[in-house]
Structures are given as structure tokens and as C-alpha cells.
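Colleague: predicted model, plus sequence, below.
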Amino acid sequence: MAQITAQMVKDLREMTGAGMMDCKAALGETSGNVDAAVDWLRKKGLSKAAKKADRVAAEGLIGVAVKGTKGVVVEVNSETDFVARNDLFQGLVKMIADVALDVGADLEKIKAAKVGSKTVADAITETVAKVGENMTLRRAAEIKVGQGAVGSYVHNAVIDGLGKMGVLVGLESTGKADELAALGRQLAMHVASANPLAVDPSGLDPAIVTREKDVLADKFKAQGKPANMIEKIVESGIRTFYKEVCLLEQPFIFDDKKSVTQALKEAEGKVGGPIKITGFVRFKLGEGVEKQESDFAAEVAAASGVTKPN
């Protein structure tokens, strides 16, 4: 029987995106023949897909698609970053984003939508079987404007429209579409960098504002400030807080001497009309998902029966 090394397992995993133990088993069953091992993994297919559903999927890709006055962003998760480099997975995420552009951001509608003779849910299941890792369509969102443009930006892009972070910004305006699109991209880059919580103070969760006021009040009470002074200090502090978390009040990353509101006002002359930001969406890969930490070298060694050196 051919000796199965850690490097062989690692190489097969990079080629197929399949799980570590699956790669070891495939090489064992095919006497170390890599091409035959790839085929063995593919033939296992759907019989193993269901077993992967309980594994943590916190890697993957964010997909962004924009057409005219509508844009969508989706997050499709996998177990490892290897899969994000797999052509099959990238094609799946691209297809899901395109479907969402047609049917909207409701996850069940996206999964039920048909692409050719199969549903998106079927396509996900088949890709799980071929690649060998759990995958989930975790979330989706859309931005639409009546007239204007939807700006987009993908951070750490692996290919066009796919990356580790995706942002959409809606711009309502009667101005020039090409100028709006360029401005929209800058604003989307700003959102990616500055991570605002809302467009303006009216869009903030009241609970967040209350909590911030309580923190400020308690801080100055502890310093022995009188009640009438604390109230004024808290109001001043809240205005500063708004500048930190509200998009329109943040310093514009392309010129931090002016706010986003001021930058918009200046852009109106070039665009040829008033501009209103109607909303934004910012998806960062894996945010809110508890990831499993692992020692990759030890995992490879354990899977191939090789002891990791100290």
C-alpha cells in the first residue's frame, strides 16, 4: 500500500476543497493516485452531504451584484478558507447573488428559485457533495432606489463581485448616472472603512443612544459633576457619538476635513442634481459566527497519521 503523507493530503485538499479526513480516505482507497482520489471524492457525492450540516461554516465569500437602481449582497459560508478559492464554490456564490438580484433578499425565495432545471437549494447541496464541506446561505440584503444609482464595493476581492466584505449604498438623484456610480463606489468604500451604524441619528436604535447617554452620565457622576452640568456634557457627548457612528456626520475618508454631508453637497454640482443617501448595507464575512480555532499543521498531520514535530 502506498504511503500517504501529510503533504499529499494537503495538496488534495487544496485541489478539491474536500475535508481533511475525506482526502486521506480517498488517497487510501486509490493507493495514493491523486487523479483517482479526485474522482473518488466526486463519486461519494450526495451520500455525504447531509453529514456535513452540523459543522461550523464561518468562512466563505460575500457576493455582490448590481443592476441599474438595485443591488444585492449575499453571504455564503463554508468551513474553510480553502473553499473560497475553489471555482465551484465561487460559481455558486456568483449564481446566488444573480438570483437574489431577480427575486429579492428573502432567503427562502432565493433557495426555491430555479436555475435551469434545479433550485438554488439543490445547487448548494450538490456543491457540498462535490467539495466536501458544509455550506450555508446565511443572509442576503438589497438596496433599491427609485432614480439614481446603487454604489458597491467588495473588499479583498478574489474575483469580480466576490470577497470578504461587500457594501451597497443607495443614492437617490436625478443626476448623471455615471457620476453617481463613481461617487457611490467612494461612499461604499467609506462605509467599509468607517463602519457606520446608521445614515443619520434618526436611524439609530434608541436603545443604543440610551445606553451611550447612561455611560456618559455615570462617568461624570463618578467624577462628582453637578446634575445640571452632567446633562449638558451628555448632550455634547452624544453629538460627538453621532459623528462617530452616523454616516452623514462622519469625516469623509477621502477628505477627512469635511463630513460626508459636505462631500455630498460638493458632489451635487458635478452630478447635476441633489443627492440623498437612502440607505446602506455592509456585510463582513463571518461576523457574529463563532469560529472554531484549529492548528492546521496538527490537523494535517493527524489526518495523515503523521506526528507533528515539537
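Modeller: Here it is on my side, so go on.
Colleague: C-alpha only now, for contacts and for neighbours.
Modeller: OK.
Colleague: correct me if wrong: Glu75 contacts Phe283.
Modeller: Yes. Glu75 lies in contact with Phe283 (CA atoms under 8 Å); the separation is 7.5 Å.
Colleague: anything in contact with each of the two?
Modeller: Ile62 (CA atoms under 8 Å, 6 or more residues apart in numbering).
Colleague: and these two? which has more neighbours close in?
Modeller: Neighbour count, other CA atoms under 10 Å: between Glu75 and Phe283, Glu75 has more, with 29 against 22.
Colleague: number of nearby residues for the nearest residue to that one once chain neighbours are set aside?
Modeller: Excluding its sequence neighbours, the residue lying closest to Glu75 (CA to CA, 6 or more residues apart in numbering) is Ile62, at 4.6 Å. Neighbour count of Ile62, defined by other CA under 10 Å: 31.
Colleague: so where does Ile62 fall, helix or strand?
Modeller: Assigned by DSSP states H and E, Ile62 belongs to strand 59-67.
Colleague: name the residues of the helix or strand encompassing Asp214 that are buried.
Modeller: Using DSSP H and E, Asp214 falls within helix 206-222. Within helix 206-222, the residues that count as buried by 16 or more other CA atoms under 10 Å are 213, 216-217, 220.
Colleague: the nearest residue to Lys221 once chain neighbours are set aside: which element?
Modeller: If the residues on either side of it in the chain are set aside, Lys221 comes closest to Ile230, at 7.3 Å by CA to CA, 6+ apart. According to DSSP H and E, Ile230 maps onto helix 227-245.
Colleague: give the buried residues for that helix.
Modeller: For helix 227-245, using 16+ other CA under 10 Å, the buried residues are 230-231, 233-234, 238, 241-245.
Colleague: structure B:
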Amino acid sequence: MAISAAMVKELREKTGAGMMDCKTALNETNGDMDAAIDWLRKKGISKADKKSGRTAAEGLIGVAADGPKAVVVEVNSETDFVARNEAFQSLVKDVAQVALSTDGSVEAISAATYPGSEKSVNDTIRDAVATIGENMNLRRAAMLSVGEGVVATYIHNQVADGLGKLGVLVAMESAGDKAALTQFGRQVAMHVAATNPQGLSADDIDPAIVEREKAIFSDQARQSGKPENIIEKMVEGRLRKFYEEVVLLKQAFVINPDLTVEKALAEAEKEIGAPAKITAFVRFALGEGVEREESDFAAEVAAAAGKR
């Protein structure tokens, strides 16, 4: 497969590795981007462990809570200018409130009646598109609930009450003091916003991801030339470290790095006055996973000049 300059550039942006190393990696893996990233990691060349998708969507994240239930929604717009518009902010806030009365799915929220009107949320957003003159859509939504306890919320970079660029929900089950439970839950939500864990416990991590990490760790360890039994222990140690980095309960708590989140929860139970459990979390960062093609301004100017 022919390796293009664009492929090399893409791999460099994703890994931080040098151009020649990226070209070699792509040649070695026949142009497979994921395999090339793994190849660079095995060689210790890659400066980044995972892809960082470029944010393509503007808009706002909205959260709304009602005791043992909370929702988070993402409503996108084309520009940040529109996201700063009070009418748009009011729209997102209303959509989040409507979501509380549904099952939390995009379909149910879109079909629900918008507050103060006879129109659906979907039709209201469509009307807003016509009024504002910019494309908008309810991209995704999630709901968490508990039988007894609270669902804590946190908005990072808040632009208005319940609105911002990053939103987190944390479900806390306990029969203890609701105020103390909410306070600790909010701290955990802030932690999730900062660390972006991949799962609540080790069991929540995709087995395919774990196997991929083990394979990379094994190849790295074998380069040391040590015996297989030593390599096995090295891999086990690296895997434990991996879980400490990506599993919420095993991560060092950002509020108190001397404790893991799991141990911080045990400490918090003294204030809560009863056993407590984190049952789930959701983290929405605006535009994550959505990519748009970057325009080369210099190339556009050159092309325009050439047309004269």
C-alpha cells in the first residue's frame, strides 16, 4: 500500500512521533493506522497512548437533576458564537429539564413536548435552526438513577447554571445523609471530569483493550531480554499500573492524591453515616468523537490566487 504524506501527518498528530518514524511505522503495518500507533508504542517512540480526536462540534452540555435521577445532554451548534447566545442557552437548559421526564434516550427527548408549547423538542430545535440560521441538533443524552441515594452532577467551564463544555453525572447509592453524599459525589464528578476514567471497575474495561495493552506490554518487556517468568511479572505490574490509570475506583483521588477513589469513598462513609457505593458515572465532553476536516488556509489562499 502506498503511504501518503497525509497518512504520515495524521499519525504524527496522533502520536507526537517524528515524521520518519511515522512513515516507517505505516510501512511496517501496511498503512493500518491503529497498528502503526501500536508499533510506535512498542518501540517506545509514541508520545501519546491513545487517539485524541479533534473537536469538530460547538454547542453546550446541559445537566439537570432531581434527587435520585439526573440527565446530561449535548446540543450542538456550528459556532461558539451561537453557543453564547442566550436563546440557545435557554434551549439547552429546557431540553435537559425535559429529559428528566423521559427515559433519557435521544429519541424520547426529541419526541417529548417542549415546555410552554405544543411542539416537540425536535420541532422546536428545527424552528430554532430556521430562526438562528445555523444547524443545531440534539446529539446525545444519558440518564442515571439510583433506588436510594443521589446522582451528583458537575459542569466544568460553566457558562450558565447547568450549562458548560463538559458535564459529569455520578450515581451514589446510600441510605446515609443526602447532603454529605451529594458533596462527596460532586467531588467524584470533578475527579471524573479531570481524569476521564474508562470504567468504574476493572471488569468494566473492554477485554479487547486489556488484551491489546497486555500484548504491547509483553513486547516491550521482551526487548529487555529477561526470562519469560520475569517478563510475566513485569506484564502483571504494568497491567496493575494500567488499571490504576483508567479505572475510577483505582485512580488516585484528585482531591486527595494520597487516597484512591475507593479509599476516599470509605473515608467519606464516616460523614455520610452509612455504607455508600458509586454505581455508575457518565462524562460528556463537548464534541468528543466528532471530527471535521481541517481547512488549509494557506492552500485556500494560493488556490484562490491561482484562479485569477
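Modeller: Yes, it's here. Nothing here was measured: the structure is a model prediction, and the numbers come from that model.
Colleague: report the TM-score for the pair.
Modeller: Overlay of the two chains. TM-score (TM-score structural alignment, normalised by the length of the second structure): 0.76; 243 aligned residues with a CA RMSD of 1.8 Å.
Colleague: rewinding a little: roughly how far is the helix holding Ile230 of the first structure from the heart of the chain?
Modeller: In terms of CA atoms, centre = their mean, to the nearest Å, the centre of helix 227-245 of the first structure is found 33 Å from the chain centre.
Colleague: residues contacting that helix, please?
Modeller: With CA under 8 Å, 6+ apart as the criterion, helix 227-245 of the first structure contacts 195-198, 200-201, 209, 212-213, 216-217, 220-221, 249-251.
Colleague: gap between the helix or strand where Trp39 of the second structure lies and the chain center?
Modeller: Element membership for Trp39 of the second structure (DSSP H and E) is helix 33-42. The chain centre lies 22 Å from the centre of helix 33-42 of the second structure; the measure is CA atoms, centre = their mean.
Colleague: kindly report the same for stretch 263-275 of the second structure.
Modeller: 27 Å.
Colleague: do stretch 242-260 of the second structure as well
Modeller: Using CA atoms, centre = their mean, the offset of stretch 242-260 of the second structure from its chain centre is 17 Å.
Colleague: do the same with stretch 178-197 of the first structure
Modeller: 16 Å.
Colleague: related to what we said a few turns ago, mean per-residue distance, the strand holding Ile62 of the first structure versus the second structure.
Modeller: When the second structure is overlaid, strand 59-67 of the first structure sits 0.4 Å from its aligned residues on average, using mean CA distance after the TM-score superposition for the first structure.
Colleague: to which residue of the second structure is Thr136 of the first structure aligned?
Modeller: The pairwise alignment with the second structure assigns Thr136 of the first structure to Asn137, based on TM-score structural alignment.
Colleague: would you mark the buried spots in the helix or strand that contains its match?
Modeller: Here Asn137 of the second structure, judged by DSSP H and E, is contained in strand 136-145. Across strand 136-145 of the second structure, burial judged by 16+ other CA under 10 Å covers 136-138, 140-145.
Colleague: just the helices in the stretch 151-300 of the second structure please.
Modeller: Ranges of helices in the stretch 151-300 of the second structure, per DSSP state H, counting those that start in this stretch, are 178-195, 207-222, 228-246, 261-272, 297-306.
Colleague: so what's the equivalent of Asp81 of the first structure over in the second structure closest to, chain neighbours aside?
Modeller: Using TM-score structural alignment, the partner of Asp81 of the first structure in the second structure is Asp80. Among residues not flanking Asp80 of the second structure along the chain, Glu58 sits closest, at 5.5 Å (CA to CA, 6+ apart).
Colleague: quick one: that neighbour from Val150 of the second structure, how far?
Modeller: To Val150 of the second structure, Glu58 of the second structure is 30 Å away according to CA to CA, to the nearest Å.
Colleague: and these two? which has more neighbours close in?
Modeller: Val150 (26 against 20).
Colleague: hmm, who's touching the strand holding Ile62 of the first structure?
Modeller: Looking at what lies outside strand 59-67 of the first structure - CA under 8 Å, 6+ apart - the contacts are 71-81, 83-84, 90, 93-94, 97-98, 101, 150, 152, 154, 161-167, 283-286.
Colleague: now swap in stretch 171-182 of the first structure and tell me
Modeller: By CA under 8 Å, 6+ apart, the residues outside stretch 171-182 of the first structure that reach it are 145-151, 184, 268, 270-279.
Colleague: out of the residues you listed, which sit inside strands?
Modeller: Using DSSP state E, the members of the contacts of stretch 171-182 of the first structure that fall in strands are 148-151, 276-279.
Colleague: out of those, which comes closest to Asp205 of the first structure?
Modeller: The closest of these to Asp205 of the first structure turns out to be Gly279 (CA to CA; 14.8 Å).
Colleague: what sits against the closest one?
Modeller: 143, 169-171, 199.
Colleague: one more time with 10 Å, if that's ok
Modeller: Applying CA atoms under 10 Å, 6 or more residues apart in numbering, we find Gly279 of the first structure in contact with 142-145, 150, 168-172, 198-200, 203, 247.
Colleague: with distance to Val115 of the first structure added, can I get the ones in strands among the contacts of stretch 171-182 of the first structure in a markdown table?
Modeller: Below are those laid out as a markdown table (distance: CA to CA, whole Å):
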| residue | distance to Val115 of the first structure |
| --- | --- |
| Gly148 | 30 |
| Ala149 | 27 |
| Val150 | 25 |
| Gly151 | 27 |
| Lys276 | 36 |
| Ile277 | 33 |
| Thr278 | 31 |
| Gly279 | 30 |
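Colleague: can you flag the buried ones in the residues you listed?
Modeller: 148-151, 277, 279.
Colleague: hmm, back to that, in the first structure, which residues correspond to the helix holding Trp39 of the second structure?
Modeller: Aligned by TM-score structural alignment, helix 33-42 of the second structure falls on no residue of the first structure.
Colleague: who does that helix touch, helix- and strand-wise?
Modeller: helix 5-15, helix 19-28, helix 207-222 (3 or more CA pairs under 10 Å, 6 or more residues apart in numbering; DSSP states H and E).
Colleague: among these, which comes closest to Ile109 of the second structure?
Modeller: helix 207-222 (32.5 Å).
Colleague: what's the average distance of the closest one to the first structure?
Modeller: Mean for helix 207-222 of the second structure is 0.7 Å (mean CA distance after the TM-score superposition for the first structure).
Colleague: contact partners for the residue nearest to Val150 of the first structure when sequence neighbours are not counted?
Modeller: Nearest residue to Val150 of the first structure, sequence neighbours excluded (CA to CA, 6+ apart): Gly170, at 4.6 Å. Residues near Gly170 of the first structure by CA under 10 Å, 6+ apart: 69-71, 142-152, 180-181, 184, 187-188, 275-281.
Colleague: do the same with Val83 of the first structure
Modeller: Contacts of Val83 of the first structure (CA under 10 Å, 6+ apart): 13-18, 59-61, 77, 89-90, 131-133, 135.
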